[in-house]
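K.L.:
only geometry, no sequence info:
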């Protein structure tokens, strides 16, 4: 495993785009955290988003993982480029000539996916812990440790998404086309949801959508907005029902794991079938 990772990171070491996108990803996460913690003055009115409870434990685990998941496209571009460059730079063929098997090649990519997902998860964990202890109204250990399953869901979501990107990189061989296909697939899933919901009912539409690749990944971490303090207070005053199932369910985890396995196996099957 370490040998395969060493090979991959030697390639990434000389990739300027990979460095820029990775720095941008983690930099934007830090900027968002800093911006929401700054107090803004609008005349006599002082506003600080952090005072709205978004950094309260245990809500912060849900809110930060949901927000950070929107930025995964930065690392997805790195994964796609890393895979596509193997064809354009002919490093794939050279690796195979040097004795690397096709199975080891796919495993090296998958291990890299796990490292990216793991490092991002640790980064979000540390950032959330610092912000939580700085701004949370509740810092008891039992409260801090609640809802940590969202971190696990975040790691799995990134792993599945990056595995999909790896598959597309192997399938299409070109970064721009692979990313274009990713967007196209996202549109197809939403069209599928809309068509089924229109003709067969919303319940069936959402049920089917939850089994689709991107839909199942998104379903791992549901929106936390209606869980925020000011939304709950406003809903209480208006007698509105904003109840929502925020939990990470075992069957959602299983669906995403199955898709991840299919993407990795599909990548290997494509590579094994092709004459390089």
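P.N.:
Structure received. Keep in mind it's a predicted model, so treat the numbers as computed, not measured. Numbers count the residues shown, from 1 in each chain.

K.L.:
Please make it C-alpha for all contacts and neighbour counts, starting now.
P.N.:
OK.

K.L.:
what about residue 160, helix or strand, and which?
P.N.:
helix 149-172 (DSSP states H and E).

K.L.:
After that helix, which helix or strand is next?
P.N.:
Following helix 149-172 in sequence order, the next helix or strand is helix 175-200 (DSSP H and E).

K.L.:
how about the strands in this structure?
P.N.:
Applying DSSP state E to the chain gives strands spanning 40-42, 45-47.

K.L.:
tell me what the first one is packed against?
P.N.:
Packing contacts for strand 40-42, counted by 3 or more CA pairs under 8 Å, 6 or more residues apart in numbering; DSSP states H and E, involve strand 45-47.

K.L.:
now the strands of the chain in a markdown table, with distance to residue 112 and mean neighbour count?
P.N.:
Listed next are the strands of the chain as a markdown table, based on distance: least, CA to CA, whole Å; neighbours: other CA atoms under 10 Å:
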| stretch | distance to residue 112 | mean neighbour count |
| --- | --- | --- |
| strand 40-42 | 40 | 10 |
| strand 45-47 | 41 | 10 |
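
K.L.:
got another, please set it beside the one above:
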């Protein structure tokens, strides 16, 4: 495992574009802390996000993992460009000539995906812990340890998303096309949902079917945290809306995401094994 990771890290070390994208990604993850600085005082109207409780334990685990997951596109570009560079620089063929099997090649990419996801999760954990101790009204250990399920869900969300990107990178061989294919698939999922809900089944059944599609399944791992805030719930009640729902990480969503991740890695290997290089 370490040997295969070293090969990939060596490649990334000498890829300027990848280094810049990785730097931008982790800089943006750190900038989550800047949300605390958003403050408006206009006469009697005072708006301070940090005082709304977004950095309170345990809510911060939900909020920060959701916001951080929105930034995953930057690392996706690194993943798909890794594959594009293998073809354009002919390093894939050279690695195979040097004795690396196709299985080991796919595993080296998958280990890199896991490494990026693990570092991102650890980074979000550290930033959240620091912000929580600074701004949270509750710092009891029992409260801090609540809702930590969002961290492994965040990790799995990244692994699944990047595995999908890895498969598309192998399939189309070009980073821009791979990202484009991801966007097209996102649209296809919505089209499937719309056609099923409009023509075939009820909208509720259509949504249940859509929950099994890859991007929707990964998205469902961490639901939007906005309507969980007490301030938002209070406003909703005043206008007659009920925002109460289950925000926890669901076992079925985890199983679906894991299944898709393994399928993407298997398809990547099957495609590479079949393809004449």
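P.N.:
Yes, it's here. All figures in this text were calculated on a predicted structure; none of them were measured in a lab.

K.L.:
Please work out the TM-score for the two chains.
P.N.:
Overlay of the two chains. TM-score (TM-score structural alignment, normalised by the length of structure 1): 0.97; 276 aligned residues with a CA RMSD of 1.3 Å.

K.L.:
Mean distance between the helix holding residue 160 of structure 1 and structure 2 after superposition?
P.N.:
Mean deviation of helix 149-172 of structure 1 from its aligned counterpart in structure 2 after superposition (mean CA distance after the TM-score superposition for structure 1): 0.4 Å.

K.L.:
Just tell me the aligned range of that helix in structure 2.
P.N.:
Mapping helix 149-172 of structure 1 onto structure 2 (TM-score structural alignment) gives residues 149-172.

K.L.:
Buried residues, the matching stretch. List them.
P.N.:
150-172 (16 or more other CA atoms under 10 Å).

K.L.:
cool, stretch 264-272 of structure 1 as well?
P.N.:
Under 16+ other CA under 10 Å, the buried positions of stretch 264-272 of structure 1 are 264-268, 271.

K.L.:
And the contacts of that stretch?
P.N.:
102-103, 106, 110, 163-164, 166-167, 170-171 (CA atoms under 8 Å, 6 or more residues apart in numbering).

K.L.:
make it 7 Å
P.N.:
Contacts with stretch 264-272 of structure 1, where a contact means CA atoms under 7 Å, 6 or more residues apart in numbering, come from 102-103, 106, 163, 167, 170.

K.L.:
Next: stretch 82-101 of structure 2.
P.N.:
169-170, 173-175, 277.

K.L.:
before we move on, what about stretch 133-153 of structure 2?
P.N.:
50, 55-58, 61-62, 65, 121, 221-222, 249.

K.L.:
Return the distance of the match of helix 149-172 of structure 1 from the chain's centre.
P.N.:
Mean-position distance between stretch 149-172 of structure 2 and its chain equals 7 Å (CA atoms, centre = their mean, to the nearest Å).

K.L.:
Stretch 58-73 of structure 1 now?
P.N.:
With CA atoms, centre = their mean, you get 9 Å for stretch 58-73 of structure 1.

K.L.:
Please apply the same query to stretch 145-164 of structure 2.
P.N.:
7 Å.

K.L.:
what does stretch 77-90 of structure 2 give?
P.N.:
Worked out by CA atoms, centre = their mean, stretch 77-90 of structure 2 lies 20 Å from the chain centre.

K.L.:
Only the buried residues of it, if you could.
P.N.:
77-87.

K.L.:
same deal with stretch 194-211 of structure 2?
P.N.:
By 16+ other CA under 10 Å, the buried positions in stretch 194-211 of structure 2 come out as 194, 196-197, 203, 206-207, 210-211.

K.L.:
same thing with stretch 100-108 of structure 1?
P.N.:
Those would be 102, 105-108, for stretch 100-108 of structure 1 by 16+ other CA under 10 Å.

K.L.:
Over in structure 1, tell me which residue corresponds to residue 275 of structure 2.
P.N.:
Using TM-score structural alignment, the partner of residue 275 of structure 2 in structure 1 is residue 274.

K.L.:
sorry, back to before: now distance to residue 181 of structure 1 too, for the buried residues of stretch 100-108 of structure 1, in TSV please.
P.N.:
Putting those into TSV (distance: CA to CA, whole Å) gives the following:
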residue	distance to residue 181 of structure 1
102	24
105	23
106	21
107	23
108	24
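
K.L.:
What ranges does the stretch 1-150 of structure 1 have for its helices?
P.N.:
2-13, 16-37, 59-68, 72-88, 91-97, 102-135, 141-144, 149-172 (DSSP state H, counting those that start in this stretch).

K.L.:
returning to what we had before: now tabulate the contacts of stretch 264-272 of structure 1 in CSV and tack on distance to residue 135 of structure 1.
P.N.:
Shown next, in CSV, are the contacts of stretch 264-272 of structure 1 (distance: CA to CA, whole Å):
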residue, distance to residue 135 of structure 1
102, 49
103, 47
106, 43
163, 35
167, 41
170, 44
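
K.L.:
how far away is the most centrally placed residue in structure 2 from residue 256 of structure 2?
P.N.:
By CA atoms, centre = their mean, the mean C-alpha position of structure 2 lies nearest to residue 158, the distance being 3.6 Å. The gap separating residue 158 of structure 2 from residue 256 of structure 2 is 14 Å, by CA to CA, to the nearest Å.

K.L.:
Over to residue 93 of structure 2?
P.N.:
Residue 93 of structure 2 is 34 Å from residue 256 of structure 2, where distance means CA to CA.

K.L.:
Just want to know which of those two has more residues nearby.
P.N.:
Per other CA atoms under 10 Å, whichever of residue 93 of structure 2 and residue 256 has more neighbours is residue 256, with 17 against 14.

K.L.:
And the more buried one, what's its match in structure 1?
P.N.:
Residue 256 of structure 2 maps onto residue 255 in structure 1, by TM-score structural alignment.

K.L.:
contacts for stretch 181-193 of structure 2?
P.N.:
Contact with stretch 181-193 of structure 2 is made by 206-207, 210, 215, as judged by CA under 7 Å, 6+ apart.

K.L.:
Dump those residues to CSV, plus distance to residue 236 of structure 2.
P.N.:
Below are the contacts of stretch 181-193 of structure 2 laid out as CSV (distance: CA to CA, whole Å):
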residue, distance to residue 236 of structure 2
206, 27
207, 24
210, 27
215, 29
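
K.L.:
This completes my enquiry, with thanks.
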